[in-house]
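# Sharing a model prediction with you, sequence too.
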Amino acid sequence: MESIVMALIGGMMIGLASSLMLIFNGRVTGISGIANGFLSFVSGERLWRGAFLLGLIGGGALVAVNQPQLFQVTDRSLTVTILAGLFVGFGTVMGSGCTSGHGVCGISRLSIRSLVATAVFMSVGILIATLFRNFIGV
């Protein structure tokens, strides 16, 4: 029961943060778009994008230090991990955004494009994970 409450609180915090970003900054909280803009040296926007990304990394590090049992170390090889990251990066470019931008922000704005994109992300993710787990053994 405690994990359900924590998930509910976490979801509410994500929704609140996304709403505040849209209301006060006029921006969708899509992580891939924020990171891409930071790495592309978008004029006048690097400061807030960098602060956002540092907050994500710092928040994860803070939780890792205080609650290390929440993190699992993968037994996957570095090659598989790098390939997975590259596929995710390619997918976010191909899908014009990631699950945070489309799934959290787009669906909450009733965007049909985001609804379709999220359905495709999730369906393909489930399919690939099932295939890898059952047939390839990764």
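Alright, I've got the coordinates.

# contacts and neighbour counts: CA atoms only from here.
Will do.

# and the residue nearest in space to the middle of the chain, what does it touch?
Nearest to the mean C-alpha position of the chain, counting by C-alpha atoms, centre = their mean, stands residue 100 at 4.8 Å. Applying C-alpha atoms under 8 Å, 6 or more residues apart in numbering to residue 100 gives the contacts 29-31.

# adding another structure so you can compare the two:
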Amino acid sequence: MTEFTPLMSFAGGLLIGFSALLLMLTWGRIAGMTAIIGGILPPLGADWSWKAAFLAGAILAPLALSVGGYEVDYSVPVSTTALIIGGLIAGIGVTFGSGCTSGHGICGMARLSRRSMAATATFMAFAIVTVFLIRHVFGVSI
């Protein structure tokens, strides 16, 4: 089972929300990770520099925590095949849903976007069903 970490989870949520707020205030952009990652792939757009900096912060933050003495678990509890399949499914969802979980779930919900509320409800429902099926129907323990 996953360890219950309410304080670290709350702190992480605050940092994610704060970074999304700063991005909106400084650049007027939504912190949707899929669009940010897509923006640093060729062909590079005019705003690739802030996207690269945002991603660098997302990658370097856990490293900074581990250097600062916090235990950061970098393990991935599923196979490479499962990661690839999950990535493809998420990519299809991002395409048809006009955005990713961070764009809709964090930024869209904060802006009271009806489209984001529907998207968030949809991916949360599918996440709940997926976890139920994997753990209780197929008996896979992650």
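Sure thing, it's come through. All values derive from a computational prediction rather than experimental measurement.

# where along the first structure do the strands fall?
Under the criterion DSSP state E, the first structure contains no strands.

# Only the buried residues of the longest helix anywhere in the first structure, if you could.
When every helix of the first structure is counted residue by residue (DSSP state H), the longest turns out to be helix 2-25. Neighbour counts over helix 2-25 of the first structure (16 or more other C-alpha atoms under 10 Å) mark 14-15, 18-19 as buried.

# now that helix: how far from the chain's centre is it?
In terms of C-alpha atoms, centre = their mean, to the nearest Å, the centre of helix 2-25 of the first structure is set 13 Å apart from its chain centre.

# got it, and stretch 127-138 of the first structure?
Worked out by C-alpha atoms, centre = their mean, stretch 127-138 of the first structure lies 22 Å from the chain centre.

# Let's see the distance spanning that stretch from one end to the other.
14 Å (C-alpha to C-alpha, to the nearest Å).

# which residues sit against that stretch?
residue 76.

# Turn the buried residues of helix 2-25 of the first structure into TSV, columns for distance to residue 90 of the first structure.
Shown next, in TSV, are the buried residues of helix 2-25 of the first structure (distance: C-alpha to C-alpha, whole Å):
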residue	distance to residue 90 of the first structure
14	24
15	26
18	24
19	27
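
# aligned partner of the residue nearest to the centre of the first structure in the second structure?
Using TM-score structural alignment, the partner of residue 100 of the first structure in the second structure is residue 102.

# and residue 85 of the second structure, how many neighbours does it have?
When neighbours are counted by other C-alpha atoms under 10 Å, residue 85 of the second structure registers 12.

# Ok, residue 138 of the second structure next?
Residue 138 of the second structure: 10 neighbours (other C-alpha under 10 Å).

# same deal with residue 88 of the first structure?
Using other C-alpha under 10 Å, residue 88 of the first structure has 14 neighbouring residues.

# quick one: which of the contacts of residue 100 of the first structure is most hemmed in?
residue 29 (25 neighbours).
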